[in-house]
Structures are given as C-alpha cells and as structure tokens.
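Asks: Okay, sequence plus prediction incoming.
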Amino acid sequence: MKPSENLMKVLLVGDYPPPYGGVSVHVEVVHQAVRAQGGICQVLDVGKGHLPADGVVPATGYLACAAHLARYALRGYRIHVHTSGANPKSWMLASVCAAAGRLSPQPPIVTFHSGLGPEWLAADPMRAKIACAVTNAFGNVIAVSDEIRGALLACGVSGDRIEVLPAFSPSFLHPGTPPPGLREIRAEASPLYCAMLAPGPVYGKETLLRAFGRIHAQNSRARLVVYGPGTELMGAEVAQLCGEAAASAVHAFGELHRPSALALIAQSDVFVRPTLADGDSVSVREAVALGRAVVASSVGTRPPEARLVPPGDVDALAAALLEAAQEHPSLRVAPAPETAAKTDCLQRLLELYSGATGAPGTASNAPAAEPAVPARPAKTNDNTTTLVENPACAASVAS
C-alpha cells in the first residue's frame, strides 16, 4: 500500500476488544492499519470492554457518545461506524453517526456486519423505512455480505453507494502463545477440532456438541477445543449433549485474547463454524488463511475453501467433520498473493479514508499493509428457535 498524500483522519465507531468479537477485532485491525499508513485514527468504543488503550475513547452514555461524535466531526474526522444493523440500538447509533457526519467535510461511512440484519429488517416495514432514511445519509455503505446488501436494497437504499467488502484482512494475522494446556491436548488428539462459541443459540453449540459426540464414538482420540465468552461455564451441558464419554474430550478455554485464539486455530486440524445465521465470519477467514480445513454451516457468506453443511443438521456436520479430518492440510506460510488481494479489505478502506473514489466493490489488488505470518507447530505425539443477536454475533476470534 502506498501512503496517501492526503492525511487520513478517521474516527472508528464500534466495539473494541475486549470482548474479542468479529466487529471488535476488525475495528482493532483497521485502527492499526490507518496508523501504520501515517494517518490519524481514533476509536469511539461503544462496546462493553472500555479498557484503557492508546487512541481509544470509551462511549460512557448516549449524551457523551453524541458529544464525542460532534467534537471529532468538527475537527475534520471522517466517521466510520461499524454496527450490526439487527436491532434498534444499532440503527440509533447509525442515525447519530450520520447526523454528526454532516458536521465534517468528510462524508461518513457505515459498515453493517450481522447476518441477522436481513431477517430483522424484513420483519417490519417501518424498520425498512428507517433503514432507508438512515443509510442514505451516509456517503459510503459497506455490507460484509451479498445478503446484507440485498436487504438494504430491498429497503430502498441507493445501490450506487453500497459495496460488499468482507471485514477481513490477512494483515496483522500473527498467532501468539497458545493457551495453557493446549500442548497436552494437541499431543493426544487425532484429529483436533476447534470452534468459537458464545451465549445464544445462533452459534450452534447444540449441533456442534451432538455431532462431536457421534465422532468421538467412532474415534476415541478425537478432541474438541472451544473458546469464546461463557464456554468455560458449559459444564454438565457438554455431557448432556455429546455423552459422558465424549465430554472428557471437550476442552473449553473461555474468552481468549486474539493472538492466543489464533494460536488455538493454527494448531487445530479442522475449524468448525456451526452457526445458524451469519454475516461473513472473520474467524472462518482466519482459519482459511492459517491453512486449516474448515467446516461451516451454509449461511451468510463463506470462502470457497470452506466445506459447507446445512445449519442445524447434526448428521451432515458429523460426516463433514470426519471427512475434513482426512485432508491433512499443509502449513501455509502466507496466503497466495491473488487470494490475499481478493480478501484484504484494508486497501479499499484506506482508499475511502484518503478520499479516493471508485466504483463500490472495486477493491485494489495492491498488497496488504503487512504479510500474514501464520504458523502451526507440528503435532507432538415444527419447533422454531428465535435467534437473538449477542454483542459478539458475527464475531471472530471470538467470531
């Protein structure tokens, strides 16, 4: 990437780690990328973490949030809000950011992340009208999947301003120190499955554990590691869903910092994404970039490398996991240049921040800000469910 001759001044509005969800990880990476290019970038953290971090300002209430937005806009910052688009608070935040953006000479940008957004918008005509009015007030609109773009178009949002851009970059993708105990699990596992889970049925925990129970019944050396908020509290639920014998082969690490979560993915054989709804999962793309075999439910947007199964289908998931474990994926030192260019959102975002125009969806083929350096140490020896979005929904390494 070539640094822009125009100084970038960007205010990112969205969740910032912790917790480590797809949106928060994406915001953190974009924050790093803008600064790496010599731009000025601040984050207005509207999430739950609010831990001290350089360049991050906590939004401690509605009035404080509005005041921060107005202050940065008047100082010439371009506002870029990252939100789900799947609940009233999300659209309230988007509307406030759109209004504040009028105070800045730089048109505001919005990215919609949640795969639950289309269904939520379609449930009420008034929601569609509000979405149309709010979204058309932004200069650029980014949808992380074609499904989300289609939902916005159905609401009446101008197609000229919408582009599809996955919230992923292979840059800054560096596995760190594995969590304690992983070495011993890795040594006894053949194969080792890995999944991110979080509270709520949308993450497909029940489907995953039932499928793993069937796998373990056929192969007692199979192991499953899970991470994410609340996983350390699953307890007896694991035995109920996958059986007493398989329960001892399931290891929960709770919420992990991103480098440790990447290390967990990198040392696994198969990454699993059993969600019942999705946008464009960052963790799936991270697993692909790290060279892991991936099995995912056929919802949202998935990279072509992923093996897809119907959401909620225990039999199909178990069969796909058994097949994927036979692939023996090789270590990937770095993504192929053409693949990295297609999946790297940072170049396009930097173009937008620096004032570069271009047709929506026409991301440059320039290389990412820095190469990914993944590493994988060698092995040592008719009822309906209502899907409710959680803060980490569509998340990444925590997604």
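Replies: Cool, the structure landed.
Asks: CA atoms for contacts and neighbours, from now on please.
Replies: Fine.
Asks: Do I have it right that Leu308 meets Ala296?
Replies: Yes: Leu308 is within contact range of Ala296, at 5.1 Å (criterion: C-alpha atoms under 8 Å).
Asks: higher neighbour count, the two?
Replies: Using other C-alpha atoms under 10 Å as the criterion, Leu308 and Ala296 rank with Ala296 on top: 24 against 20.
Asks: wait, what's in contact with the nearest residue to the more buried one once chain neighbours are set aside?
Replies: Nearest in space to Ala296, with sequence neighbours left out and distances taken as C-alpha to C-alpha, 6 or more residues apart in numbering, is Arg273 at 4.4 Å. Contacts of Arg273 were listed using C-alpha atoms under 8 Å, 6 or more residues apart in numbering, and they are 195-196, 203, 284, 294-297.
Asks: how about these, which pair is most distant?
Replies: By the measure C-alpha to C-alpha, Tyr203 and Val294 form the most distant pair in those, at 15.6 Å.
Asks: What count of nearby residues applies to Trp120?
Replies: For Trp120, the count of nearby residues is 16 (other C-alpha under 10 Å).
Asks: Find the nearest non-adjacent residue to it, please.
Replies: Once its chain neighbours are removed from consideration, Trp120 has its nearest residue in Ala86; the separation is 5.7 Å (C-alpha to C-alpha, 6+ apart).
Asks: can you give me the strands for the stretch 201-350 of the chain?
Replies: 223-227, 250-252, 270-273, 293-297, 307-309 (DSSP state E, counting those that start in this stretch).
Asks: Reformat those strands as TSV; add distance to Leu209.
Replies: Listed next are those as TSV, based on distance: least, C-alpha to C-alpha, whole Å:
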stretch	distance to Leu209
strand 223-227	9
strand 250-252	9
strand 270-273	11
strand 293-297	14
strand 307-309	15
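Asks: most packed of those strands?
Replies: With neighbours defined by mean count of other C-alpha atoms under 10 Å, none of the strands of the stretch 201-350 of the chain is more surrounded on average than strand 270-273, at a mean of 29.
Asks: Do a quick rundown of the helices in the stretch 51-200 of the chain.
Replies: With DSSP state H, counting those that start in this stretch applied, the stretch 51-200 of the chain shows helices at 62-74, 88-101, 117-122, 125-135, 146-155, 182-188, listed in chain order.
Asks: this is the comparison structure:
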Amino acid sequence: MPRDLDALTLAHCGRIPKVLFVGPYPPPHGGISVHVARARAMLARAGVRCGVLNIEKGAPASEAYIRVNGALDFLKQLARHARNDWTFHVHTNGHNPKSWLVALAGGLAARLGAGGTLTLHSGLAPAYLESGGPWRRTVARLTCALYSRVVCVNEEIADSLLALGVSWRRLEISPAYLPPSHISSTLPPDIGAWLSTRHPVLSTILFYRPEYGFELVVEAVERLRRKHARLGCLVIGGTEGRREAEALVRRHGLEEWMRLCGDVDHSLCIALMSRSDVFVRATYSDGDSISVREAVALGVPVVASNVGARPPGVALFPAGDADALVERVEEVLGV
C-alpha cells in the first residue's frame, strides 16, 4: 500500500492531524502530479486535514493547492507549515539537482515539523546518482537521512540508495498507484467521431521528452498501418514540444492515423485508455508507470518496454527496438 495511505491510520489515532504534500499537481497530468492529486483526495475524503504545496513552475491559481512563487516563497511556505506542526510528504523524480534540493528543503522542514516521508518516482534516478561525484551522492544520502521513510517505486531506485549508504530500514519499495475515483463516461464529440472510424486503437500517455520514446511510437504506427488501414493511435499528454511532435507526424504522413490529444483531465485520459485495444508504453527508462497499472486495472492489454517495474501480464519488448514493439502489438492483437 502506498505510504500516503499510512497517514489514514495514523490520523485516526491522532498522531498525524495534518499532512502537506510537496510536489507537482495537475495540470499538467503527469505520473507524479496525478499521484499527488489522488493521494490528497483520498486523505481528504477520509477526513484528514491535508494540503498541497505545488512546485510546478507556472502553475495556475487554484484552491486545490498552494502555488509557489519562487525559491524564497517555497522556503517560507515550508517553514510556516513546519512551525504549525504539519507532516510532510515530498514527491519528486530524483533525477536532477532541483529534485534533490526540493527533497533537502522538505526534509529539513520535516525535521522542524512533525516528520516526513520522501517518495522517489523516476527510473532515471539510479543513473543520475551513480554518475555523479561524491558531492551529489553525499547530498542524496544526507537528504534521505532527514526522512523517517524513503519510498522507492522500484527496486533499482532502492538499490542505488543502498549503494550510497542509506539504511535499508529507512527504505520501502512500493508502486505509486492509487485507483482513480472517477472515469469520464462521455468523450468530446470530435474524438468520439474519430474513434468510431478507427480499429484497432492504440493509446499512449507521455511527455514529448526523449526518454518517453515518442519517435518509436511514430515508427511503430507507420509500420502497423500498412497492415491495419483503419488503425488509430491516441497520444495523450504533453504540451511542451507538441509542435515538433506534430511536425514529425506530418513528415511520416500519419495525420490520419495519429491523434495528439494534448494534456487532458485525467478522468478523460482514463476513458480514452479504456476505449483502446492496446496501451503502449515505449519509454527508455521508467520508475513504476502509473499509466501502465491503470491500463492493467482497466483490462486493456499493455505492450511496454522492459525497463523499470512492470506488473504481471504486460507484454514486454526491449527498449528502443521498433521491430520488437511492432511484433508485440501484433501478438497482443492476435494477428
């Protein structure tokens, strides 16, 4: 069970009256931000007083979270909540300096407040820690020591922390998956009309960053549509880099077969995924993909690269291998 939910039991015992999540919050709808939003909602429904300190740059104003206006405001908010005896749960990727600075600041606040937990989500975190010099590794080790628990979403992340000297007693391996509370029952008319003309339908959720393998998905669709004239591929998520992604689709002549939906509300995202025949996760690195677990829970067959943690029943292919990706999709479709 994700460590967030332990707060439910402790809160009812009177030990954790207030929980502050520190991390990104939708929009955009990424794995970490969706997890933070769901965890906050679940605790709130259970009567736990909780809040979110949203570290997403340029986040719009919202009553759902506290928006951070720069580093100084971030530190002030942490100090204020620490003085008021909040418990901190910091969610971050762990694969860049900013991530560890956020974790360090959150850990110091947790020590001044009512304690805290750190969750590391990214499959890129082990490589980041292993490739750094002594200073990087020291900062990570000392940061982890500030938290009562450090949750790693897969074994590779935990192993990288153990190699730094973090005590195994402090570590927990747990997927960051919480089931959605609502799935949209209706689709936008334009997407619904497009889907009615497509079969089979693939779906994928990503950001347009190299580690997400969008180019690999494009290559696979180009090959698959030669055999499946009515094939459709829903690409969900991503705003930054979308113009370049659309240009790549045009260069391959796939405008008819690929629909780039952009960042959508997560209930709609789940609805679109549920209407697909295969969900594709073509990442080059991963922690424990929430979208893969969502597809499995929905009963949608999943084809995913063999990186990070994958639940049972997922059809795996070697990361970056377009031939194997196409072969696995064909096998899952039964053709």
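Replies: On my side now, so go ahead. Keep in mind the model is a prediction, meaning the values are calculated, not measured.
Asks: circling back: quick one: what's aligned to the residue nearest to Ala296 of structure 1 in structure 2?
Replies: Aligned against structure 2 by TM-score structural alignment, Arg273 of structure 1 finds its counterpart in Arg281.
Asks: how near is its match to Leu104 of structure 2?
Replies: As judged by C-alpha to C-alpha, to the nearest Å, Arg281 of structure 2 and Leu104 of structure 2 stand 31 Å apart.
Asks: thought Ala316 of structure 1 was touching Val309?
Replies: Yes: the pair Ala316 of structure 1 / Val309 is scored as a contact, 6.0 Å apart, by C-alpha under 8 Å.
Asks: Number of residues surrounding Trp194 of structure 2?
Replies: Residues contacting Trp194 of structure 2 under the criterion other C-alpha under 10 Å number 13.
Asks: Structure 1: which residue goes with that one?
Replies: Trp194 of structure 2 maps onto Ile185 in structure 1 when the alignment is built from TM-score structural alignment.
Asks: leaving aside the residues next to it on the chain, what's closest to that match?
Replies: Ranked by C-alpha to C-alpha, 6+ apart and with sequence neighbours excluded, the top spatial neighbour of Ile185 of structure 1 is Arg223, at 7.6 Å.
Asks: And for His252 of structure 2?
Replies: Among residues not flanking His252 of structure 2 along the chain, Glu222 sits closest, at 7.2 Å (C-alpha to C-alpha, 6+ apart).
Asks: What residue in structure 2 is paired with the residue nearest to Trp120 of structure 1?
Replies: For Ala86 of structure 1, the aligned position in structure 2 is occupied by His95, per TM-score structural alignment.
Asks: follow-up on the earlier one: going by distance to His251 of structure 1, which of the contacts of Arg273 of structure 1 wins?
Replies: Closest to His251 of structure 1 out of the contacts of Arg273 of structure 1 is Ala195 (10.6 Å), distances taken as C-alpha to C-alpha.
Asks: and the gap between Pro189 of structure 2 and Ile236 of structure 2?
Replies: Between Pro189 of structure 2 and Ile236 of structure 2 the distance, using C-alpha to C-alpha, works out to 16 Å.
Asks: If I follow the layout properly, Val36 of structure 2 ends up in contact with Pro24?
Replies: Yes: checked against C-alpha under 8 Å, the pair Val36 of structure 2 and Pro24 is within contact range at 7.3 Å.
Asks: now stretch 212-224 of structure 1: which residue numbers in structure 2?
Replies: The counterpart of stretch 212-224 of structure 1 in structure 2, using TM-score structural alignment, spans residues 221-233.
Asks: And for stretch 284-304 of structure 1?
Replies: Correspondence between stretch 284-304 of structure 1 and structure 2 is established over residues 292-312, with TM-score structural alignment as the criterion.
Asks: chain center to that stretch: distance?
Replies: Once both centres are worked out by C-alpha atoms, centre = their mean, to the nearest Å, stretch 292-312 of structure 2 turns out to sit 13 Å from its chain's centre.
Asks: Report the buried residues of it.
Replies: Of the residues in stretch 292-312 of structure 2, those scored as buried under the neighbour-count criterion (16 or more other C-alpha atoms under 10 Å) are 292-296, 300-310.
Asks: The residue nearest to Trp120 of structure 1 - how many residues pack around it?
Replies: Once other C-alpha under 10 Å is used to define contacts, Ala86 of structure 1 is seen to have 20 neighbours.
Asks: what does Glu331 of structure 2 give?
Replies: Summarising burial for Glu331 of structure 2: neighbours were counted as other C-alpha under 10 Å, giving 12.
Asks: swap in Glu63 of structure 2?
Replies: Burial of Glu63 of structure 2, expressed as a neighbour count using other C-alpha under 10 Å, amounts to 8.
Asks: Could you measure from the aligned residue in structure 1 for it over to Val294 of structure 1?
Replies: Here Glu63 of structure 2 is matched to Asp54 in structure 1, going by TM-score structural alignment. With distances defined as C-alpha to C-alpha, the gap from Asp54 of structure 1 to Val294 of structure 1 amounts to 35 Å.
Asks: For Glu215 of structure 2, give me its contacts.
Replies: Neighbour list for Glu215 of structure 2: empty [criterion: C-alpha under 8 Å, 6+ apart].
Asks: ditto for the one 5 residues further on
Replies: For Ala220 of structure 2, the contacting residues are 322-323, 325-326, by C-alpha under 8 Å, 6+ apart.
Asks: What subset of those is buried?
Replies: For the contacts of Ala220 of structure 2, a burial check counting by 16+ other C-alpha under 10 Å picks out 322, 325-326.
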